[in-house]
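# Build me a model:
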Amino acid sequence: MYELPTLDLKGKVSEVEWQTRVELAAAYRLFVMHGWDDLIHTHISARIPGTEDLLINAFGLSFDEVTASNLVKIDIEGNVVDKDTPFNINPAGFTIHSAVHEARPEDQCALHVHSIETVAIASLKEGLLPLSQYSMFALASMSYHDYEGLAVDHDEKLRLQQDLGKANFMLLRNHGALTMGKTIGDAFMHMYDLTQACQIQLHIQSTGREAFLVDQAIVDGIKAQANIVHSGLTGGQKAWPAMMRKVKRLYPDFDQ
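Below you'll find the predicted structure:
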């Protein structure tokens, strides 16, 4: 009951799959470090490049127990591909991820959180406001999806896909947040920006004072600038190796 099976897949899967496993396990540990984990709930999923298979956390593990080897390989329907694993996934919790990966095959990673600040802003009628530079990045590629109850209804998938469109940021009304990325590092950086933006907005609104709203023309022009800051070696992919090193210092077992 309390003993966790130990797996070692290093050298037993392709180099591409192993690298994806290591980076995804690092993202789970970063969730813990930033306080974005929710007991055993929510997910980060990543496509193994060159395949249609996805990796996701085993159901029942806390995020600080996720390692490169105990991530579960599944197909787009949520079926476990590796029959030798002792773990399974939460099929109900995979509804959102199956929807977005199906709609966005060009993106490798999807992050979903139930953090207090994202739920709070997602529950406000006005949603995220242009109050900070962090909010600019998110508003340049933002979408919303209305709450329909627990995300277990497959009929909701089409509506999720339509609402997401080409956006990299989504606020799920009364529920939480989702970010997409062409790499795991990109998806993480998007969630970092969105969370910061939500926290700042809540702090500003808690003062009860009138705040400056950034002009819509500036918001509209941010997308090209955001692409420079958050892609390539000058942006998200420059920050990601530093995040990986930080995880290794704090959680040396994550890449096992």
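
# only C-alpha atoms for contact and neighbour calcs from this point on.
Noted.

# which residues in the chain form helices?
For the chain, the helices defined by DSSP state H cover 15-34, 95-103, 116-122, 133-139, 156-164, 184-207, 216-229, 236-250.

# can you put those in a markdown table and add mean neighbour count?
A markdown table is the format used below for those (neighbours: other C-alpha atoms under 10 Å):
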| stretch | mean neighbour count |
| --- | --- |
| helix 15-34 | 21 |
| helix 95-103 | 21 |
| helix 116-122 | 22 |
| helix 133-139 | 23 |
| helix 156-164 | 18 |
| helix 184-207 | 20 |
| helix 216-229 | 14 |
| helix 236-250 | 16 |
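
# To compare against the first, here's the next sequence to fold:
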Amino acid sequence: MNKSTYVVSPAERQARIDLAACYRLVAHFGMSDLIYNHITARVPDSAEELILINPYGLMYNEVTASNLITINLDGEVIYNPNPDFGINQAGYVIHSAVHRARENVSCVIHTHTRAGMAVSAMECGLLPITQTSMRFYGIPYHDYESVAIDLDEQSRLVADLGDQTAMILRNHGLLAVGPSTAQAFNTLYWLEMACKAQVDALSSGVKLTMPPDEVIQKTHHLYQPHVRRPFGEMEWPAMLRIVEKLDPTYKN
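Presented below is the predicted three-dimensional model:
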């Protein structure tokens, strides 16, 4: 579909702004991987299942609301406002699988951060040694199957994710999903912080303490959205203020 025939609804426009902000935040907090990896958001109120994805070749701090590309869940480009850039065909495999399997998921974030990759390679996985990591107690894992380009991996990936909002991809990186961009970003941020704390603690070489299992489970329970609140929504306006101060052109 060409630029002149694609109409961006007000709802999609807002989704684009939030997604562009998320890209800028991931870059700001040091969680990007040059031009690689993706954050995708479902196009709201669309007759066809469509998602927004970054142009392949742009740094995360170059993504704007208007240069995001619209694709369907088969990876076909529906709307590309910048023909100088396409999409990373390999990149949509993980994202389209989650969007197709989880209708309640609006945003999917996948990263290759230093701490995330480090924990993904640890046999012990993510340890409940901090309050932050206890939020992710029982986090699922997906075993590494090489670069995610094979479509038959999708069924195994979504089966491992189940109904969870975060997963560690073994020897690979981190995955966070949510019913909104705000919630997905919050999940990713705190999962990354938990991984950083674990790498720091293990690198110290000292003996670590582990809280009793009942305390770990109680803490995990208190982090559930039905117990307190959906984490991310209250924080999102503050996150947008950060992006606004960094570079307000993300909304363009």
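
# re earlier: mind putting the helices of structure 1 into CSV with distance to residue 83 of structure 1?
Compiled in CSV, the helices of structure 1 are given as follows (distance: least, C-alpha to C-alpha, whole Å):
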stretch, distance to residue 83 of structure 1
helix 15-34, 17
helix 95-103, 20
helix 116-122, 36
helix 133-139, 39
helix 156-164, 27
helix 184-207, 25
helix 216-229, 40
helix 236-250, 29
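
# closest one to residue 172 of structure 1 among the ones you listed?
Residue 172 of structure 1 lies closest to helix 116-122 among the helices of structure 1, at 6.1 Å (C-alpha to C-alpha).

# Run a quick neighbour tally on the alignment partner in structure 2 of residue 54 of structure 1.
Here residue 54 of structure 1 is matched to residue 51 in structure 2, going by TM-score structural alignment. Close neighbours of residue 51 of structure 2, defined as other C-alpha atoms under 10 Å, add up to 28.

# separation between residue 51 of structure 2 and residue 70 of structure 2?
Taking C-alpha to C-alpha, to the nearest Å as the measure, residue 51 of structure 2 falls 6 Å from residue 70 of structure 2.

# likewise residue 14 of structure 2?
Counting by C-alpha to C-alpha, the gap from residue 14 of structure 2 to residue 70 of structure 2 is 14 Å.

# ok, now residue 189 of structure 2?
Going from residue 189 of structure 2 to residue 70 of structure 2 by C-alpha to C-alpha gives 25 Å.

# and what of residue 119 of structure 2?
From residue 119 of structure 2 over to residue 70 of structure 2 (counting by C-alpha to C-alpha), the distance is 33 Å.

# Would you mind measuring from the spatially most central residue of structure 1 to residue 19 of structure 1?
In structure 1, the C-alpha nearest the mean C-alpha coordinate belongs to residue 111, at 1.2 Å (C-alpha atoms, centre = their mean). For residue 111 of structure 1, the distance to residue 19 of structure 1 equals 18 Å [C-alpha to C-alpha].

# Look up the closest residue to the aligned partner of residue 114 of structure 1 in structure 2, ignoring the ones flanking it.
The criterion is TM-score structural alignment: under it, residue 114 of structure 1 has residue 112 as its aligned partner in structure 2. Using C-alpha to C-alpha, 6 or more residues apart in numbering and skipping residues adjacent in sequence, the residue nearest residue 112 of structure 2 is residue 173, 4.8 Å away.

# Contact partners for the aligned residue in structure 1 for the one you found?
Counting by TM-score structural alignment, residue 173 of structure 2 lines up with residue 176 in structure 1. The contact partners of residue 176 of structure 1, taken as C-alpha atoms under 8 Å, 6 or more residues apart in numbering, are 112, 113, 114, 115, 118, 119, 122.

# Equivalent analysis for residue 249 of structure 2, please.
residue 64.

# Next: residue 115 of structure 1.
Counted by C-alpha under 8 Å, 6+ apart, residue 115 of structure 1 has contacts 35, 36, 37, 38, 176, 177.

# Contacts only, for the second one.
When contacts are counted by C-alpha under 8 Å, 6+ apart, residue 36 of structure 1 touches 113, 114, 115.

# next one: the fourth one
Taking C-alpha under 8 Å, 6+ apart as the contact definition, residue 38 of structure 1 lies against 113, 114, 115.

# gap between it and residue 114 of structure 1?
Residue 38 of structure 1 sits 7 Å away from residue 114 of structure 1, going by C-alpha to C-alpha.

# Now the common contact residues for these two.
Joint contacts of residue 38 of structure 1 and residue 114 (C-alpha under 8 Å, 6+ apart) do not exist.

# Count the neighbours of residue 80 of structure 2 for me.
Counted with other C-alpha under 10 Å, residue 80 of structure 2 comes out at 21.

# Hmm, residue 70 and it touching each other?
Yes - shown here, residue 80 of structure 2 and residue 70 form a contact pair, counting by C-alpha atoms under 8 Å, at 6.5 Å.

# Quick one: residues contacting residue 147 of structure 1.
Counting by C-alpha under 8 Å, 6+ apart, residue 147 of structure 1 touches 172, 173, 174, 175.
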